[in-house]
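A.B. asks: Structure, please.
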Amino acid sequence: MNEYRNEQHPHEEAFNDESMNKIFQKAKWRSVFRNILISGVVSILVFCGGYLLNSYLLSKTAWKAVTPLELNKRITGPNLYMDKPQFHFSLLRGTLEYQEFKMIENRVIPWDDHKVPFDIIRGEGEVLHGSSMGVQVNDGGDARFYNDRSGERQMLFYHPSVIYSSYLNDLPLLNRMRDDQYIEMGLSFDKGYTLSQVDRMLPQGIHATWYWADSYSRDTLKNGAEPLRAEELYGFQAYTERLSDSNRTTEEQFIKNLEAVAKCTNSYYAENAGRALASVKSHQQSGMIIGVVVTGTKNQLKALQQLSFIKAATLGATVDIY
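C.D. replies: Sure, this is the predicted structure:
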């Protein structure tokens, strides 16, 4: 009997070792699969959480980037308006894209495309110039600038305190233009006027759409300088709402808009607006308006000819009425 039992022990031991190995292997693979599953779930949660956090932070930064642009548009850009901005996000950074269009009476002209990169770390959009820089063309010895998207002329302006080598007067060109066009024209004055004075000075039928404000100090003005491009100027639209003539923009409202930009998060716009604000306030009593943008048909704009307070007149964009 003992011999029989002794003979069974090796088989039982072998059987037990093999079973235990299988159990250990199964436990090992279960542990591996469990760890893989846990790691996968954690990775998905981390990825989704990171994605949501990245989107949330970029969304906040994006609106911080677009707000100064919208504020700055209230004090720059004759007859120019922003289209709806579009945001594109990547890891910790993004791009703001928007278009500008020009309104001439009730007609729209595509004008500019802008891309503004921004990131979470800096918290503000980098200012990049779009096609508003324009294409320079020599026209009879005078430099003209054309928008490179629409092909339309860009207006030029002349500061009343600067002596220029020559002055453009495009009013005679009205005789060569068609009757079925709306015309934009930039007028430079001989000195500064108040808003109420400008409105009384302009003939009836002339639509003043944008007022150029004197935002320059004596240190920045030099005789013999080149005329100023419309996109470089500070001023304000005649009305606070596009296609509405019920809410008139006042000089005080323009100054408030300048103050808002001077306090905005974009350092580039804030610094420039701060300097302009100081100059505008210094000219407010004597008259801050040194130019105006007007629109109308050629017959309406002919009423501007021979007016003594107009120092220069340059043609801007034109669009068919029909």
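
A.B. asks: switch to C-alpha atoms for all contacts and neighbour counts from now on
C.D. replies: OK.

A.B. asks: ok, which stretches of this protein are helices?
C.D. replies: Along the chain, the stretches classed as helices by DSSP state H are 2-73, 195-201, 251-262, 267-283, 298-301.

A.B. asks: Just give me the neighbour total for Phe24.
C.D. replies: When neighbours are defined as other CA atoms under 10 Å, Phe24 has 12 of them.

A.B. asks: and it, how far is that from Glu18?
C.D. replies: Taking CA to CA, to the nearest Å as the measure, Phe24 falls 10 Å from Glu18.

A.B. asks: ok so, going back, now the helices of the chain as CSV including distance to Phe157?
C.D. replies: CSV is the format used below for the helices of the chain (distance: least, CA to CA, whole Å):
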stretch, distance to Phe157
helix 2-73, 19
helix 195-201, 16
helix 251-262, 20
helix 267-283, 17
helix 298-301, 18
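
A.B. asks: Of those helices, which is nearest Asn175?
C.D. replies: Asn175 lies closest to helix 298-301 among those, at 7.5 Å (CA to CA).

A.B. asks: Buried residues in that closest one, which are they?
C.D. replies: Neighbour-count burial for helix 298-301 flags Lys298, Gln300, Leu301 (criterion: 16 or more other CA atoms under 10 Å).

A.B. asks: for comparison, sequence B:
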Amino acid sequence: MNKEQPNFLFDDKQTKKIMRKAKLWSTIKIVGITILITPIIIVVLLYSLRHASINSAQEVMDDIHLFNEISAPNVQISNQLYDYNLFGGKITTTTYKVLGEQHRPYIWQPLNSDYSLFGKLTQNYISSPIQFEGSESLAETSQLERFNEYTGDREMFFYHPKISYDIYKDSISELNQLGENTLVELAVSFDSAYDFDEIKSKLPSGVQADWWWVDAFTKDIMAFLEKDQSTIQANSPFIYGFQSEQSKPIARRSPNNEVDSFIQHIELLRKSKNFEWETNQVYQALVGKNGKLESDDIKIIGAVVSGTPEQLMLLKNQPYIKGSTFGVISNQQ
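C.D. replies: Take a look at the predicted model:
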């Protein structure tokens, strides 16, 4: 006896209808899941980009702070602020100078920088000093007075002891023209390169040293400077040194002395994403024959000092001072 078998065969219309219905539900599910998941992904992505940008800002600010410690004559950082976006941001670094033994702060120009999402400086906005035309004499042209475009104050410059200049400014001899209540910043250039302890002992005890200039010039840069008897501007990209312990309003917490800290900062910056080229140049200029950078390799060829005219007059006729130039002159003690 034959039993009737159920008919499971569908015609083409039924098959297409079922497939369309299945695809529709599948599409609805995908759209629904996408609608639910997309905001979460966007939030996570935005949070990750924000977190990365903030971390990068901190890394860049640390690098800027370290680089300021080995450059920027008598310029100290008071504050750093960042304005981040999803792909990087901007950093504003406010600075000041120290004048005199009372550590009188003198507001200096801010440094504006852009950085990428990956913690790389993309641009530093460096000011251009205002300068006035003078004599066409080469020696005088390279020593024109320059003024800071932000504050209007004189910009200091230095004389390298290995270069023989036709003219040396002697601003120390002009101190007696200033009022006794004046605070003066002065760049002094030495006649030779000295060990740190040796030159510290030469400075009169009544003179405050704010910054020490290190002989950190490569042979190529020296050849360029010698060619035109070029003086070295305080805001030059080729000038390096370190802040004096005397100019620190807050006692140093590091067990290292100034020279050791200078070396440590160079070593740290050589491993950073920023200022790697600059610090490698400094390292190559300073490193000894043993291939290591040590305190004995650090030679001092100038300094920034500050104080009253009476205090700085103690430097008059000191045989180790080759030239001197004014920086900030403030009538507010």
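
A.B. asks: tm score of chain vs chain?
C.D. replies: Overlay of the two chains. TM-score (TM-score structural alignment, normalised by the length of structure 1): 0.80; 288 aligned residues with a CA RMSD of 2.7 Å.

A.B. asks: thinking again about what came up before, looking at the helices of structure 1, which is nearest to Glu232 of structure 1?
C.D. replies: helix 267-283 (10.9 Å).

A.B. asks: so what secondary structure elements neighbour that closest one?
C.D. replies: In terms of contacts (3 or more CA pairs under 8 Å, 6 or more residues apart in numbering; DSSP states H and E), helix 267-283 of structure 1 is packed against helix 251-262.

A.B. asks: list the contacts for Tyr269 of structure 1?
C.D. replies: For Tyr269 of structure 1, the contact set (CA atoms under 8 Å, 6 or more residues apart in numbering) comprises Pro68, Asn72, Val261, Ala262.

A.B. asks: Look up how far Ala225 of structure 1 lies from the most centrally placed residue in structure 1.
C.D. replies: Residue closest to the average C-alpha location in structure 1 (CA atoms, centre = their mean): Leu69, at 4.5 Å. Separation of Leu69 of structure 1 from Ala225 of structure 1 (CA to CA): 29 Å.

A.B. asks: ok, now Phe254 of structure 1?
C.D. replies: For Phe254 of structure 1, the distance to Ala225 of structure 1 - CA to CA - is 27 Å.

A.B. asks: returning to that earlier point: which position in structure 2 pairs with the residue nearest to the centre of structure 1?
C.D. replies: Alignment note (TM-score structural alignment): Leu69 of structure 1 maps to Ile64 of structure 2.

A.B. asks: hang on, Gln284 of structure 2 packs against Asp215?
C.D. replies: No. Gln284 of structure 2 is not in contact with Asp215 according to CA atoms under 8 Å; the separation is 11.8 Å.

A.B. asks: ok, the two, which is more surrounded?
C.D. replies: Using other CA under 10 Å, the more surrounded residue of Gln284 of structure 2 and Asp215 is Asp215, with 23 against 15.

A.B. asks: so what's Ser71 of structure 2 up against?
C.D. replies: Ser71 of structure 2 makes contact with Ile239, Tyr240, Gly241, Phe242, according to CA under 8 Å, 6+ apart.

A.B. asks: ugh, wrong one, Lys263 of structure 1
C.D. replies: Residues counted as contacts of Lys263 of structure 1 (CA under 8 Å, 6+ apart) are Ala270.

A.B. asks: which residue lines up with it in structure 2?
C.D. replies: Residue correspondence to structure 2 (TM-score structural alignment): Lys263 of structure 1 is matched to Lys271.

A.B. asks: From Asp63 of structure 2, how far out is that match?
C.D. replies: According to CA to CA, Lys271 of structure 2 stands 10 Å off from Asp63 of structure 2.

A.B. asks: can you give me the strands in the stretch 101-250 of structure 1?
C.D. replies: Along the stretch 101-250 of structure 1, counting by DSSP state E, counting those that start in this stretch, strands occupy 107-119, 135-139, 142-146, 153-154, 156-157, 181-193, 207-213, 228-229, 235-237.

A.B. asks: Rebuild those strands as TSV, extending it with distance to Ala317 of structure 1.
C.D. replies: Compiled in TSV, the strands of the stretch 101-250 of structure 1 are given as follows (distance: least, CA to CA, whole Å):
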stretch	distance to Ala317 of structure 1
strand 107-119	8
strand 135-139	14
strand 142-146	9
strand 153-154	5
strand 156-157	12
strand 181-193	5
strand 207-213	13
strand 228-229	14
strand 235-237	16
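
A.B. asks: what would those strands look like in TSV with mean neighbour count?
C.D. replies: Below are the strands of the stretch 101-250 of structure 1 laid out as TSV (neighbours: other CA atoms under 10 Å):
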stretch	mean neighbour count
strand 107-119	19
strand 135-139	12
strand 142-146	17
strand 153-154	22
strand 156-157	26
strand 181-193	23
strand 207-213	24
strand 228-229	15
strand 235-237	28
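
A.B. asks: Which among those is found nearest to Gly287 of structure 1?
C.D. replies: Closest approach to Gly287 of structure 1 among those is made by strand 181-193 (4.0 Å; CA to CA).
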